[in-house]
Each structure stands twice: as C-alpha cells, then as structure tokens.
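Chemist: predicted model and sequence follow; I will ask about them next.
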Amino acid sequence: MTAPHESHDNRPADRDGGRPAHHRRVRSFVRREGRLTTGQQRALDELWPRFGLDPAPDAGMLDLAAVFGREAPVTLEIGFGDGDSLAEQAAAAPDRDFIGTEVHRPGVGHLLGEIERRGLTNLRVSDRDAVELLEAHFAPASLDTVQVYFPDPWHKKRHHKRRLIQPGFVRALAGWIRPGGWLHLATDWADYAEHMQEVMAGATEWFAPDGPVPRPERPAWRPETKFERRGLQRGHAVADLVYRRTEAPAPAE
C-alpha cells in the first residue's frame, strides 16, 4: 500500500431528523476560529490564493488534474489539526497529491506556512466542511485515499452518536474512493477504535480490511502527530485501522 491527518475537532453536526441513517446530513466539523498568530494571519492573507481550495458553491465538480497541474493519486485528509503530519506526508511522497480539510483557522494558517517553507507543490488546503466539499465538488471514485487521524473521540457514552465515524459517513465515503483505494483511520481511544471496527464490519460491501485491524504498529507512511504524542504521554494505545475499497456502493434506498 502506498501512503494513504490529525484532528481534535472532527465533529458531525446534528443529523436531519426523519431520514434513513445513510441519508442523514453529516458534517465533519463544528467550526472553531481560535486565535491567529501574526504568521498564521500572514499565511492566510498571502498564501490562501495560491494553495487554498475554495470552489464556489455552483462551481460543479473539481478537475483535480487541473488543480495540481498533473494526473496523480489524490489523498484527502479530513481534519488535519496543525497540518505538520500532512505536510510531512506530502514532502515524502512527491508523486502523490494531497488535499487537507480543517475548519480551525490557526491550523489552516499553520499548514499554509508549512507549504511555503517546504516548497510543496502537491498539497492544497480547504477550510470547508469535508462532507459538503465532497458532495458538491468531488466526482465519484476521484480519490485514492481518505485518512482520518485522531478525530474527536466524544468519549462520553451519551455523545458517541456525535462521532464522525458512523455507518452513513463511511458509506458515503465509498462513493468518492476509487475501487482498490484506501481508508485509514487512527485513534488513541480504545473504545473509539472498537466503535470504528464495529462500523467498518458493517460496511464490508464498500471497505474490506487489508491485513490485521488494528495494525500492530504505526504504518511507515503515517508520521507521528502532535495529538498522538499527547495520547501516548497519557498512556493511551494508538490504533491504526486500514481498509480497502472493493465494491461499488449499493444504490440509495
């Protein structure tokens, strides 16, 4: 497997009432602004026009080859946090293209600065909700990989329904990942890892495990993240769960 994110705030908003589970509106984030440093604000002002991915609502499907100026496998990271690990991935895999979505503006500004500092040409940044961006602007099977690293665990039991990794969400993702493509999840919360496995076990029409799940150690293509280090310091075990897209999604009911 070639290199297939990090976030502390991958939070789905409330679902639309009355819809079947796989039709309910899901959102990947609750928007949080945070305080910008001078450097992050400069990056947003000066670098967003070059590296920001913000298509107009009526722009239709993105031509990813035109966005990057070439044909290459595309990885989408949902909720990249400060973006350091995503920038490291892009630097280590110049033959691949990367898109990161994050609504926390300091993180967006930080990643833009890293793109400039590292001289990256294969990374674009969005501050949009990932589900809305995908639904409006990504063609079916246009992605090679989706990665969701350390999403908000919503560790209280009454909040589990707010977790990003839910049956409807992974079913929707299947439509945008090419056959044979990848979904890579990582968490340092044991009960969330179990939840992820339960959700994915019910999604075998679209994702099938490749190798042991969770993996016995961090895959070489995933850099260690800030939130991962914090979890390890607290004695948490990190679980990497990697799945492969093998079938076309079933028709919507």
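Modeler: Okay, I see it.
Chemist: CA only for contacts and neighbour counts going forward, please
Modeler: Will do.
Chemist: L36 and H104: what is the separation?
Modeler: Per Cα to Cα, to the nearest Å, L36 is found 10 Å from H104.
Chemist: tell me which of those two has more neighbours.
Modeler: More crowded of L36 and H104, by other Cα atoms under 10 Å: H104, with 25 against 17.
Chemist: count the neighbours of Q233 for me.
Modeler: Quick note: Q233 (other Cα under 10 Å) scores 10 neighbours.
Chemist: separation between it and A56?
Modeler: Counting by Cα to Cα - Q233 and A56 are separated by 42 Å.
Chemist: touching both of L36 and H104, which residues are there?
Modeler: Common contacts of L36 and H104 (Cα atoms under 8 Å, 6 or more residues apart in numbering): none found.
Chemist: now do stretch 209-228: distance to the chain's middle.
Modeler: Averaging C-alpha positions (Cα atoms, centre = their mean, to the nearest Å) puts stretch 209-228 15 Å from its chain's average.
Chemist: quote the end-to-end distance of it.
Modeler: Distance between the two ends of stretch 209-228: 23 Å, counting by Cα to Cα.
Chemist: before we go on, here's another structure to hold up against the first:
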Amino acid sequence: MSPQSQTPSRLFPDGGPAADPAGDHFERRIRSFQPRRSRVTAGQADAIRRLWSTWGFDVDGQRVLDLDALFGAVPVVLEIGFGMGETTARMAAADPGTGVLAVDVHTPGQGNLLALAEREGLANVRVANGDAVILMREMLAPASLAGLRVYFPDPWPKKRHHKRRLVQPEFLDLAATRMAPGAVLHCATDWEPYAEQMLAVLDEHGAFENTAPGGGFAERPAHRPLTRFEGQGLDKGHVVRDLLFRRK
C-alpha cells in the first residue's frame, strides 16, 4: 500500500494526529471545516512520525495549554487553517520572537509544516490537529493571544452552506475573549462575498476596531507573504481582500 493511500491510523500506529481528537466530549455543532486526510507523502509521514510528539498535539479539549511551556515567554499568535504551511513557515522565520500556534485538520499539511519547521530551524512553531473552536474555547486561557490569523478559509460559496463559514458573530465573541487588548485579527480571502460578510460582522462587533485608514479593506501588509496559490488567483483576475481589526 502506498503512503498516499494509507489512513492516519495505519501510518501512525504509535502516535500522530488523530482522526477525531475531541471525540464525543463536546457538542456536535455545524463545523466550518471538513477533514482531509489522504495523499500523505512519505516525507510528510516521516516528519509526523519523528516530530509530532515534540512539536504537535491533538485538540482534545481536555486541558488548558501552558503557552509559556510550549513557546517560552513570547507573544503567541494563533493561525487557523494553514494549508500546506508555506506561509506559516515564512512568517515564523521572519518573526522568531513570536510563537505561532497553527491549527488545521489536513494531515499532509501538518506533515509538510513540521518538515519545513525542522528544515528552517523554526523553534517557534507548534502544530495542532483538530477543531479550532474547541482549541480556543477549551484549551486557551482568556487574553492569551497576541494575534489571530485566518487566511483563505473555506468560503462555502453555496447559500445553504453559508452557516458553515468560520467568521461569524459567535466566532468573534469567542475570539474576543482569547485575544489580549491590542491583538490584531488578520483575515484574508479571495472570495468577494465572504470578504464582504467578514467586513460587515467585524464592523458590527463591539470588541474590534478596523485598523485600515478610513475603514473598509486593508492593503496586504508586507508581513503576509504572497503565496503561490494566491499569485495564481491574481493572475486570473481574482481580488484578494485583507482585513485587519484590533481587539479593543
């Protein structure tokens, strides 16, 4: 059986990202994501086998994380949904004094980010597997985050699926409790209707203020790298929107 076709349990019998780490401990709500666990390459699987016990953990919701123990006494930013991890690794390398807690359910991406972190010597990256809402609500202390990044979340374009979008008022309620005053929520999307929804709910939320001069969308800041995927979209005429809102 090729590495691409093996399941996580077969690939990582001695520990690794679990298929459903929170199990039945929490409510079965509508989720903003769908687990994607196929096509794990040999290199990604090797990185998970060797590095998961040190740099990775499952989001089981059973404990509050000690971020100082994970990262040292540095500010910590949560990144929700990191894809294959290239942007995460580049931003972590450019800012070694900030811890990056990156959460996703994509096993190949988890392996790829671990491999990138090892190759680049990124001691400030930790990889979480599971539901970001459970991570924030059950495993992060109030006001513990120096920033929150949501880059190119699933837009759920069909109207009947809009309720699955991550950036909603209830998500912002939770995020506001976990972000320290002055922390910045940075969202980016190339799906214009979702961008407009994000802007509307953020503008209406009392805990956040828009950092863009005059309001509206922000220019892409220099610290967010242009990804290959994003560049391909721009070449096709896609419009990418950045939103930067500060926790009051």
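Modeler: Ah, there it is. The structure presented is a predicted model; accordingly, all values stated were derived computationally and were not measured.
Chemist: tm score of chain vs chain?
Modeler: The TM-score (TM-score structural alignment, normalised by the length of the second structure) is 0.84; 220 aligned residues with a Cα RMSD of 1.7 Å.
Chemist: please enumerate the helices of the stretch 101-250 of the first structure.
Modeler: 105-118, 130-137, 167-174, 190-201, 226-233 (DSSP state H, counting those that start in this stretch).
Chemist: mind checking which of these is nearest L47 of the first structure?
Modeler: For those, proximity to L47 of the first structure was assessed by Cα to Cα; helix 105-118 is nearest, at 6.4 Å.
Chemist: grab the nearest non-local neighbour of Q166 of the first structure.
Modeler: Closest residue to Q166 of the first structure apart from its sequence neighbours, by Cα to Cα, 6 or more residues apart in numbering: V199 at 6.2 Å.
Chemist: and for E138 of the second structure?
Modeler: Distances taken as Cα to Cα, 6+ apart put G61 closest to E138 of the second structure, at 5.2 Å, once the chain neighbours are dropped.
Chemist: and the gap between the one you found and L51 of the second structure?
Modeler: 21 Å.
Chemist: settle it for me: which of the two has more neighbours?
Modeler: G61 (22 against 17).
Chemist: circling back: what about the residue nearest to E138 of the second structure, distance to N129 of the second structure?
Modeler: From G61 of the second structure to N129 of the second structure the distance is 11 Å (Cα to Cα).
Chemist: what does P213 of the second structure give?
Modeler: Per Cα to Cα, P213 of the second structure is found 36 Å from N129 of the second structure.
Chemist: neighbour count: the two, which is higher?
Modeler: Counting neighbours by other Cα under 10 Å for P213 of the second structure and for N129 shows that N129 has the greater number, 25 against 9.
Chemist: just give me the match in the first structure for that one.
Modeler: Counting by TM-score structural alignment, N129 of the second structure lines up with D127 in the first structure.
Chemist: do the same with R90 of the second structure
Modeler: Match for R90 of the second structure (TM-score structural alignment): E88.
Chemist: assign that match to helix, strand or coil.
Modeler: Using DSSP: H, G, I helix; E, B strand; the rest coil, the structure places E88 of the first structure in helix.
Chemist: could you find the closest non-adjacent residue to it?
Modeler: E88 of the first structure's closest residue in space is P223 (Cα to Cα, 6+ apart), at 7.1 Å.
Chemist: need the counterpart of the one you found in the second structure.
Modeler: Per TM-score structural alignment, P223 of the first structure is aligned with P225.
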